[in-house]
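**Q** Have a look; sequence and predicted model below, questions after that.
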Amino acid sequence: MQICVIDRVDGKGHDVAPLQRVSSSFDVQRISPHHVHDIRPNTEVLFIRAAYFGELGEVARRLPRLRWIHISMAGTEHLPKKVFRERGIILTNSAGVLDQAIGEYVAGSVLLWSKGLLRSAHDTSQALRVHREPLSNDQLRVLVVGAGGIGTAAARMLRGMGVAHLAGARRDPAALDPVFDEYVDSNALLSHVGNFNVLVASLPSSPATANMFSSTVIAGFADPCVFVNVGRGASVDHHALARMLSKHTRSAAVLDVTEPEPLPSGHPLWGLPNLVISPHMAGDTPDRHERYALLFEANLGRFSQGEPLLNRVI
């Protein structure tokens, strides 16, 4: 079986043990995204470690024997899935690998606000000492919009911290994890968001989730509250969020994603003291490359034996 690994250009995770084991057992070609035209024409399996590699449609058309593609990320909205379906190519992703780490990021973001640490950090830079009363965890009421794998991991982390009430919104209410106390219809957010002082967005990118946190929904946020987005930036009206944060100075937001990324210079979100923006890195722990490769290695064993693959998208 001919396998091609399209590696990261920064070299991170290049020598993790699972890839070494795969290379010792199979015929593996490893190339950078800059050399995709050198992929061997008899390639049957592609492992895409270069996350947002964008030429897969063209590559697939040039590989008549290609049967399976695995990507080191959860999102697949950027991929030419129609081409894969037409060719009968299997697509698997790495959903679940980063859930725990992103859940930890959400918990830290909530505490940054509820314990007053964000305000204290600003006060420290100005040599100020202003007493405040932090919230206890049992005073937190949390709504997770996009209560799939990542949202559920965040909810479990928050539950473990003693959060009093957890509500989840997702497309299929029957799939809501028992960690949640309440189901919320994502099509009726305006009727619910004011009941929560913690709002977590972990939505995928799709036409259905675009602008879900519209200006109208954001105007209905409780004051004070914290808004954490670890999903996709396109789900949020960022100008409306900036207006809310400017008006509600006791509220805060932590954004790991924006639309676009990065935000342009002069955007109204920049410079707000009650906002933190991180560069889309909530789940990027150093061990993620080995975890991605372990999933690929496990699926390769299944593929070799003709067994169903984990995380199959197509």
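**A** In hand now; what should we look at?

**Q** When you work out contacts or count neighbours from here on, use the C-alpha atoms and nothing else.
**A** Will do.

**Q** ok, residue 190 touching residue 216?
**A** Yes - the pair residue 190 / residue 216 is scored as a contact, 7.3 Å apart, by C-alpha atoms under 8 Å.

**Q** Compare the two (neighbour count), which wins?
**A** residue 190 (18 against 13; other C-alpha atoms under 10 Å).

**Q** any idea how far residue 184 is from the more buried one?
**A** 11 Å (C-alpha to C-alpha, to the nearest Å).

**Q** Equivalent analysis for residue 216, please.
**A** For residue 216, the distance to residue 184 - C-alpha to C-alpha - is 17 Å.

**Q** what do you get for residue 302?
**A** 38 Å.

**Q** Give me the more crowded residue out of those two.
**A** More crowded of residue 302 and residue 184, by other C-alpha under 10 Å: residue 184, with 19 against 14.

**Q** can you map out the helices along the stretch 101-250 of the chain?
**A** 117-125, 149-160, 215-219, 238-247 (DSSP state H, counting those that start in this stretch).

**Q** right, so of those, which gets closest to residue 87?
**A** helix 149-160 (29.3 Å; C-alpha to C-alpha).

**Q** What residues of the closest one count as buried?
**A** 149, 150, 151, 152, 153, 154, 155, 156, 157, 158, 159 (16 or more other C-alpha atoms under 10 Å).

**Q** is it true that the fifth one touches residue 103?
**A** This points to residue 153. Yes - judged on C-alpha under 8 Å, residue 153 makes contact with residue 103 at a distance of 5.1 Å.

**Q** Tell me how many other residues crowd residue 22.
**A** Residue 22: 18 neighbours (other C-alpha under 10 Å).

**Q** so where does it fall, helix or strand?
**A** Taking DSSP states H and E as the criterion, residue 22 maps to helix 17-25.

**Q** residues in contact with that helix?
**A** For helix 17-25, contacts defined as C-alpha atoms under 8 Å, 6 or more residues apart in numbering pick out 28, 290, 293, 294, 297.

**Q** In strands only, show me these.
**A** residue 28 (DSSP state E).

**Q** If you rank the contacts of helix 17-25 by neighbours, which is first?
**A** Of all the contacts of helix 17-25, residue 293 has the most neighbours under the rule other C-alpha under 10 Å, reaching 24 neighbours.

**Q** how close does that residue get to residue 80?
**A** 23 Å.

**Q** Likewise for residue 303?
**A** For residue 303, the distance to residue 80 - C-alpha to C-alpha - is 22 Å.

**Q** what about versus this one:
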Amino acid sequence: MGHLLAILPFPEPEGFRVTIQQKFPALHVTWVHQPYGITNWDTANNIDEELFKDATILTTLSVIPKPEQAPKLKFIQLLPAGVDHLLDEPIFKKDDIQIATTSGIHAPQIAEWVVLQILSFSHHARYLADSQSRGEWISHSKLTESQGPVRDMTITRVGILGYGSIGRQIARVCCSMGSEVFAFTASPRDTIESRVDPGFCLPGTGDPEGLLPTKWFHGLHKASVHQFLQQNLDVLVVCLPLTEKSTHLIGEEELSVLAEQNRVRQGPGTLIINIARGQIIHQEALIATLKKPVEESGLRGAALDVTEPEPLPQDNELWYLLNVVLHPHVSGLTTEHQNRYRAVLEENLTRFMEGRELMNLVEKKRGY
């Protein structure tokens, strides 16, 4: 008998336990509804520590036991796609415990959010909404003079920093609208086989075979990142996982590279979009750059779904910059979140029971 312990921030879905136990008769299931905001077992307020003693499989958002509390644990299926919140947990370092993420379940809705921001900036939606609130009819010439020309997607080059499941769906949508996509990965993707993504992908979405980018770049050294940023990018989308190497990967130097590129090509400025983690961009450097005129900064603006810290303090300047769209980490929301999570969980339970490699298995040495 195995024991699946589910500690999740939503009530048990109807039929969940019946479905799991029909597919996996040898698996006993316990569900604990633990509200959002709980980061580890020590701060959990309604979990009996005894439940961990017999748990062989744990599925959770962020409540993680200490190794001695869960001596039989062999597999953790996370609800989120990232593991940066686990890197310092002792259980993360245990080689005999496999950890898998739900990478891929957030790709469609986050890609929609990204494209929404690209179109909103390109078509000056915020400026026009303000004009509507004043009952002011803006002429074409005044709009162009004030905000710059409208650029459609067919002349837009999108650089995707981190070509995982989310980056691949962003590429699919952007390419379908006529854009050119450049991809950046930590490791080289020099062969057809290396460009394949074996993770979870909804049918008809993403770029599982890695066929869409016009060019590929790789490496996390400054020279590699700078080479990527020198490619006349109209949009830079940050999709990298947060690790020690990716922390503040985009800082003052990198923003200066973008600025220089835009001065050389006399472009409209790069739009930076971050749907990964706030710590990947040096926030103070970004703010300082965004406060400059676009001719000097090289930035058209920024669309940020993540910040450092979260929640962002009300007095932070990002809230009030006119060239910034700031959302409270909501780009991954969708009615289909739970259904997609269950699809990954059930697939990985099958693989675990059969002794096969898990989908979205975390490479602990890489930190994702």
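**A** Arrived safely, thanks for sending. Fair warning: this is a prediction, and the values are worked out from it, not measured in the lab.

**Q** before we move on, back to that, between the contacts of helix 17-25 of the first structure, which is closest to residue 129 of the first structure?
**A** Nearest member of the contacts of helix 17-25 of the first structure to residue 129 of the first structure, counting by C-alpha to C-alpha, is residue 290, at 44.1 Å.

**Q** That closest one corresponds to which position in the second structure?
**A** Here residue 290 of the first structure is matched to residue 339 in the second structure, going by TM-score structural alignment.

**Q** buried sites along stretch 310-321 of the second structure?
**A** residue 318.

**Q** Find the residue at the geometric middle of the first structure.
**A** residue 231 (4.8 Å; C-alpha atoms, centre = their mean).

**Q** Per the alignment, name the residue of the second structure opposite that residue.
**A** Checking TM-score structural alignment: residue 231 of the first structure goes with residue 276.

**Q** What is the equivalent residue in the second structure for residue 120 of the first structure?
**A** Under TM-score structural alignment, residue 120 of the first structure pairs with residue 128 in the second structure.

**Q** show me what contacts its match?
**A** residue 138.

**Q** same thing but at 10 Å, please
**A** If a contact means C-alpha atoms under 10 Å, 6 or more residues apart in numbering, then residue 128 of the second structure has 134, 136, 137, 138, 143 as its contacts.

**Q** What count of nearby residues applies to the last one?
**A** It refers to residue 143 of the second structure. 16.

**Q** I figured it was touching residue 126, is that so?
**A** No - look at residue 143 of the second structure against residue 126 with C-alpha atoms under 10 Å: they stay out of range, at 11.8 Å.

**Q** where does residue 90 of the first structure sit relative to residue 6 of the first structure, distance-wise?
**A** When residue 90 of the first structure is compared with residue 6 of the first structure (using C-alpha to C-alpha), they lie 17 Å apart.

**Q** Which of the two has more residues huddled nearby?
**A** Neighbour totals were compared for residue 90 of the first structure and residue 6, and residue 6 leads with 23 against 18 (other C-alpha under 10 Å).

**Q** and that one, what does it touch?
**A** 29-36, 39, 46-51, 53, 71.

**Q** could you flag which of the residues you listed are buried?
**A** 29-33, 36, 39, 46-50, 71.

**Q** Residue 161 of the second structure corresponds to which position in the first structure?
**A** Per TM-score structural alignment, residue 161 of the second structure is aligned with residue 145.

**Q** what's the distance between its match and residue 229 of the first structure?
**A** 10 Å.

**Q** Are there residues contacting both of these two? Which ones?
**A** 199, 200, 201, 202, 203.

**Q** Return the residue of the second structure aligned against the last one.
**A** It stands for residue 203 of the first structure. By TM-score structural alignment, residue 203 of the first structure lines up with residue 240 in the second structure.

**Q** excluding its backbone neighbours, what's nearest residue 215 of the first structure?
**A** residue 240 (5.0 Å; C-alpha to C-alpha, 6 or more residues apart in numbering).

**Q** right, I mislabeled it, should have said residue 254 of the second structure
**A** residue 226 (6.4 Å).

**Q** And residue 116 of the first structure, by the same measure?
**A** residue 134 (5.8 Å).

**Q** Now do that neighbour: how many residues are near it, please.
**A** Residue 134 of the first structure has 12 nearby residues by other C-alpha under 10 Å.

**Q** ok, now which ones touch the aligned partner of it in the second structure?
**A** Aligned by TM-score structural alignment, residue 134 of the first structure pairs with residue 150 of the second structure. Shown in contact with residue 150 of the second structure (C-alpha under 10 Å, 6+ apart): 119, 121, 122, 123, 124, 143, 144.

**Q** list the ones among those residues that the first structure also has?
**A** Retained contacts for the contacts of residue 150 of the second structure in the first structure, judged by both residues aligned by TM-score structural alignment, their matches' C-alpha atoms under 10 Å, are 119, 121, 122, 123, 124, 143.

**Q** Wait, the second one touches residue 300, no?
**A** Yes - Residue 121 of the second structure is within contact range of residue 300, at 8.3 Å (criterion: C-alpha under 10 Å).

**Q** Please identify every residue contacting each of the two.
**A** 147, 271, 323, 324.

**Q** Now check the third one against the first structure: what is it aligned to?
**A** It stands for residue 323 of the second structure. Residue pairing (TM-score structural alignment): residue 323 of the second structure is matched to residue 274 of the first structure.

**Q** Verify the stated contact: its match with residue 224.
**A** No - here residue 274 of the first structure does not reach residue 224: they are 11.3 Å apart, not a contact under C-alpha under 10 Å.

**Q** Looking only at neighbour counts, state which of the two leads.
**A** Per other C-alpha under 10 Å, whichever of residue 274 of the first structure and residue 224 has more neighbours is residue 274, with 21 against 16.

**Q** contacting residues for that one?
**A** 113, 118-119, 122, 226, 242, 245-246, 248-254.

**Q** Drop anything exposed from the residues you listed.
**A** Among the contacts of residue 274 of the first structure, those buried by neighbour count (16+ other C-alpha under 10 Å) are 113, 118, 119, 226, 242, 245, 246, 248, 251, 252, 253, 254.

**Q** Tell me the one among those nearest to residue 269 of the first structure.
**A** Nearest to residue 269 of the first structure among those, with distances taken as C-alpha to C-alpha, is residue 242, at 5.2 Å.

**Q** counterpart of that closest one in the second structure?
**A** For residue 242 of the first structure, the residue aligned by TM-score structural alignment is residue 287.

**Q** Equivalent analysis for residue 46 of the first structure, please.
**A** Using TM-score structural alignment, residue 46 of the first structure sits opposite residue 58 in the second structure.

**Q** my guess is its match is in a strand, correct?
**A** Yes - membership of residue 58 of the second structure in a strand is supported by DSSP: H, G, I helix; E, B strand; the rest coil.
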